[in-house]
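Asks: Based on what follows, work out the 3D shape:
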Amino acid sequence: MPRRRSLHPEEQEVWDLVARTARPLHPPRARQAETAPPAATPAPVPPVAEPAPPAPLPAFRIGARAPQPPARHDLAPPIGQQIAAHPLRMDAATHKAMRRGKLMPEARLDLHGLTLAEAHPELIRFVLNAQSAGLRLVLVITGKGKDRDRGGPIPTRFGALRHQVPHWLALPPLRGAVLQIAEAHLRHGGSGAFYVYLKRSR
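Replies: Here you go, the predicted structure:
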């Protein structure tokens, strides 16, 4: 192995001058950390909301009845309540006696079993003829109806004829002949019939 010779003073001076201008190929790691840009501070993570605690169950004792679901409500009141809400246009004492079944109808029309198309002209003919004959109280029997709802998109009302007759009586040509409508007393058919109190014919 050849021996390394020492540098002369002139050579050492030139070497020191060159060494001062040289840059290291691999700087120390400590110096890299000093010159590296500071790392970005991560954004704060919002706290996760804790789920609300479940509502406590109602107290229950062995042998107690379980709560029942709320009953379904029909937005349209029954036809009897609708008619009872109509304003009174006849003598109050006569109306009270009629509602109690103490007045005997002077004529009756039985529409039970007819279709709506068949019942409407029959009702018009009967009421107008009764008024022309001077009658005041007549009875229109509709029956309580059957449940004919087939489950279609439009529900069918229970007792379509019973609900339609008061509507017909409030429309021309019968509106000018009818003074008051009331649900019949049990002795005259109850909710399956109507008292129709007529105006005096002119």
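
Asks: Every contact and neighbour count from this point should use C-alpha atoms.
Replies: Will do.

Asks: Strands of this protein, residue ranges please.
Replies: 107-110, 137-141, 178-183, 193-198 (DSSP state E).

Asks: could I get those strands as JSON lines with distance to residue 147?
Replies: Output for those, formatted as JSON lines (distance: least, Cα to Cα, whole Å):
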{"stretch": "strand 107-110", "distance to residue 147": "20"}
{"stretch": "strand 137-141", "distance to residue 147": "18"}
{"stretch": "strand 178-183", "distance to residue 147": "20"}
{"stretch": "strand 193-198", "distance to residue 147": "18"}
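
Asks: Any idea which of the ones you listed gets closest to residue 14?
Replies: strand 178-183 (129.9 Å; Cα to Cα).

Asks: end to end, how far does stretch 85-92 reach?
Replies: Stretch 85-92 stretches 14 Å from its first residue to its last (Cα to Cα, to the nearest Å).

Asks: To compare against the first, here's the next sequence to fold:
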Amino acid sequence: MSDRPLTAGEKALWQKLVETVEPLDQKRVRRLDSLPVAKKLREVKGPITAATFGGAPHRAISLKDLVAIPEKAGLDGHWDRRLSKGVVQPDVTIDLHGHTLSSAHGRLDSALELSISAGHRALLLITGKSRSSEERHREGGRGAIRAAVSDWLAASRHAPYIATVRRAHPRHGGAGALYIILRRRR
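Replies: Here you go, the predicted model:
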């Protein structure tokens, strides 16, 4: 906004506008004042967990109770069609680019915990394209996260909540991304 003074024509126009303005009805003002105001969100210090996110953490599952996630089971034909056409809008996108294996695993685990607590159904996991072992060796280990994701999900404490994992549509990243579809809460 400039600091220049108003011209005589602008002052006259402003005065005409001011004359047409009617004061608010005091009943409406009091009614607006009585409406609840959104409370200020509290500051969260430290790592984000299910407890700080507002949900309850799930109990850990013992290793002997873990089961592998079937690749094609768990979804009906409607979901299959929507995934293959790329019309599914993910509730959450998790981007693991630039993470080490351990930080990517921690980020995926916490994102799954928060998404399950929030009741999300579709997650988009961006990992980058997987590489062959020869390419990984030549390029310094690139693609290691993508190679490890299926093992992480199968051994995860969240495995019972995962309905399926599918390759993403090219619109959402294609070979460099995965859809994780969570089971519906009952």
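
Asks: picking that back up, so which of the strands of the first structure gets nearest residue 92 of the first structure?
Replies: Of all the strands of the first structure, it is strand 178-183 that lies closest to residue 92 of the first structure, at 11.2 Å by Cα to Cα.

Asks: whereabouts in the second structure does that closest one align?
Replies: Mapped onto the second structure using TM-score structural alignment, strand 178-183 of the first structure covers residues 162-167.

Asks: ranges for the helices of the first structure?
Replies: 9-21, 29-35, 79-84, 92-99, 116-132, 160-169 (DSSP state H).

Asks: deepest of those helices, which one?
Replies: helix 160-169 (a mean of 18; mean count of other Cα atoms under 10 Å).

Asks: Now it on the second structure. Mean distance?
Replies: Compared with the second structure after the fit, helix 160-169 of the first structure shows a mean deviation of 1.2 Å (mean Cα distance after the TM-score superposition for the first structure).

Asks: elements contacting that helix?
Replies: Packed against helix 160-169 of the first structure by the contact rule (3 or more Cα pairs under 8 Å, 6 or more residues apart in numbering; DSSP states H and E) you find helix 116-132.

Asks: quick one: stretch 95-112 of the first structure aligns where in the second structure?
Replies: Stretch 95-112 of the first structure corresponds to residues 80-97 of the second structure when matched by TM-score structural alignment.

Asks: Just send the helices of the first structure back as CSV, with distance to residue 177 of the first structure too.
Replies: Putting the helices of the first structure into CSV (distance: least, Cα to Cα, whole Å) gives the following:
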stretch, distance to residue 177 of the first structure
helix 9-21, 124
helix 29-35, 106
helix 79-84, 17
helix 92-99, 17
helix 116-132, 7
helix 160-169, 9
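
Asks: out of those helices, which comes closest to residue 188 of the first structure?
Replies: When the helices of the first structure are compared by Cα to Cα, helix 92-99 sits nearest residue 188 of the first structure, at 10.4 Å.

Asks: how about the nearest residue to the residue most central in space within the second structure, chain neighbours excluded?
Replies: Centroid-nearest residue in the second structure: residue 92, 2.1 Å away (criterion: Cα atoms, centre = their mean). Using Cα to Cα, 6 or more residues apart in numbering and skipping residues adjacent in sequence, the residue nearest residue 92 of the second structure is residue 123, 5.0 Å away.

Asks: Show me what the one you found aligns to in the first structure.
Replies: So, by TM-score structural alignment, residue 123 of the second structure is matched to residue 138.

Asks: Contact partners for its match?
Replies: Residue 138 of the first structure makes contact with 105-109, 130, 195-198, according to Cα atoms under 8 Å, 6 or more residues apart in numbering.

Asks: which of the residues you listed count as buried?
Replies: 105, 108, 130, 195-198 (16 or more other Cα atoms under 10 Å).

Asks: still on that earlier bit, is the residue nearest to the centre of the second structure in contact with residue 119, as I believe?
Replies: No: taking Cα atoms under 8 Å as the definition, residue 92 of the second structure is not a contact partner of residue 119, at 11.0 Å.
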